[in-house]
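Sequence and predicted structure, then a few things I'm wondering about:
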Amino acid sequence: MFTRRKVYEPYVSPFDPCPPITPKTYQTPPQLYMPVQPPNLPQFDPYTALMKGTLWPMYYDPYDGRVEGKKVEKQ
């Protein structure tokens, strides 16, 4: 399986004028982990698909908001 949210700790220079924000996080889209769309995928109904922005639940990727500066579990 995959994790959508990735965490890394950037290099912190001793000469940085500002305090660093660590750890940094970013999200990866689900289509990176499915190189070919499999046949017969389940589908959202048309109204839900319009609200979510995709017809297929496997490709739905909700935005969780920024978590910079907060403690995030490393996965």
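Perfect, thanks for sending it.

alpha carbons only for contacts and neighbour counts from here, please
Noted.

Would you check how far apart the most centrally placed residue in the chain and residue 54 are?
Among the residues of the chain, the one closest to the centroid is residue 27, at 2.6 Å (Cα atoms, centre = their mean). Remark: distance between residue 27 and residue 54 (Cα to Cα, to the nearest Å) = 18 Å.

tell me which element the residue of the chain positioned farthest from its centre falls in.
When distances to the mean C-alpha position of the chain are computed (Cα atoms, centre = their mean), the maximum falls on residue 15, with 31.4 Å. Remark: residue 15 resides in no helix or strand, with elements defined by DSSP states H and E.

Equivalent analysis for residue 25, please.
Applying DSSP H and E, one finds residue 25 within strand 24-27.

So which other helices or strands are in contact with that strand?
Where contact means 3 or more Cα pairs under 8 Å, 6 or more residues apart in numbering; DSSP states H and E, strand 24-27 is packed against strand 5-8.

and here's the other structure:
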Amino acid sequence: MFTQEKVWCPYISPFDPCPPIVKKVFSTPPQLYITFQPPNWPQWPPQEALRRGTLWPALYSPYQPRC
């Protein structure tokens, strides 16, 4: 199973004058992993689809703000 959240740890040079960024976290949308939309996919009811922004649960990507 693919995860929608990825972690990247850049190389930290001993000669870098800037403070290091230890870890970067970013999200990837689910449509990157779906090559085509198969027929008869499960669908949410209309009210749930409007609230989540997509009709198909496989394409749902929750947004979690980071402060």
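That came in fine, so what should we check first? Note that the structure is a prediction, hence the values are computed from the model and not measured.

overall similarity of the pair, as a TM-score.
A TM-score of 0.84 describes the superposed chains when it is computed by TM-score structural alignment, normalised by the length of the second structure; 66 aligned residues with a Cα RMSD of 1.6 Å.

before we move on, back to that, so the residue nearest to the centre of the first structure makes contact with residue 6?
Yes - with contact defined as Cα atoms under 8 Å, residue 27 of the first structure reaches residue 6; the gap is 6.1 Å.

Just tell me what the residue farthest from the centre of the first structure corresponds to in the second structure.
By TM-score structural alignment, residue 15 of the first structure lines up with residue 16 in the second structure.

do you know how far its match is from residue 55 of the second structure?
Applying Cα to Cα, the value for residue 16 of the second structure to residue 55 of the second structure is 47 Å.

Check residue 62 of the second structure too.
Applying Cα to Cα to residue 62 of the second structure and residue 55 of the second structure gives a distance of 14 Å.

Looking at these two, which one has more neighbours?
Comparing residue 62 of the second structure with residue 55 by neighbour count (other Cα atoms under 10 Å), the higher total belongs to residue 55, at 19 against 11.

Give me the secondary structure label for the closest residue to that one other than its chain neighbours.
With sequence-adjacent residues excluded and distances taken as Cα to Cα, 6 or more residues apart in numbering, residue 55 of the second structure is closest to residue 49, at 4.7 Å. Classification of residue 49 of the second structure using DSSP: H, G, I helix; E, B strand; the rest coil returns helix.

so residue 49 of the second structure makes contact with residue 58?
No - in this structure, residue 49 of the second structure is not within contact of residue 58 by Cα under 8 Å, at 11.8 Å.

Quick one: the helices in the second structure, in order.
Along the second structure, counting by DSSP state H, helices occupy 46-52.

Give me the distance between stretch 42-61 of the second structure and the centre of its chain.
Taking Cα atoms, centre = their mean, to the nearest Å, one finds stretch 42-61 of the second structure lying 16 Å from the centre of the chain it belongs to.
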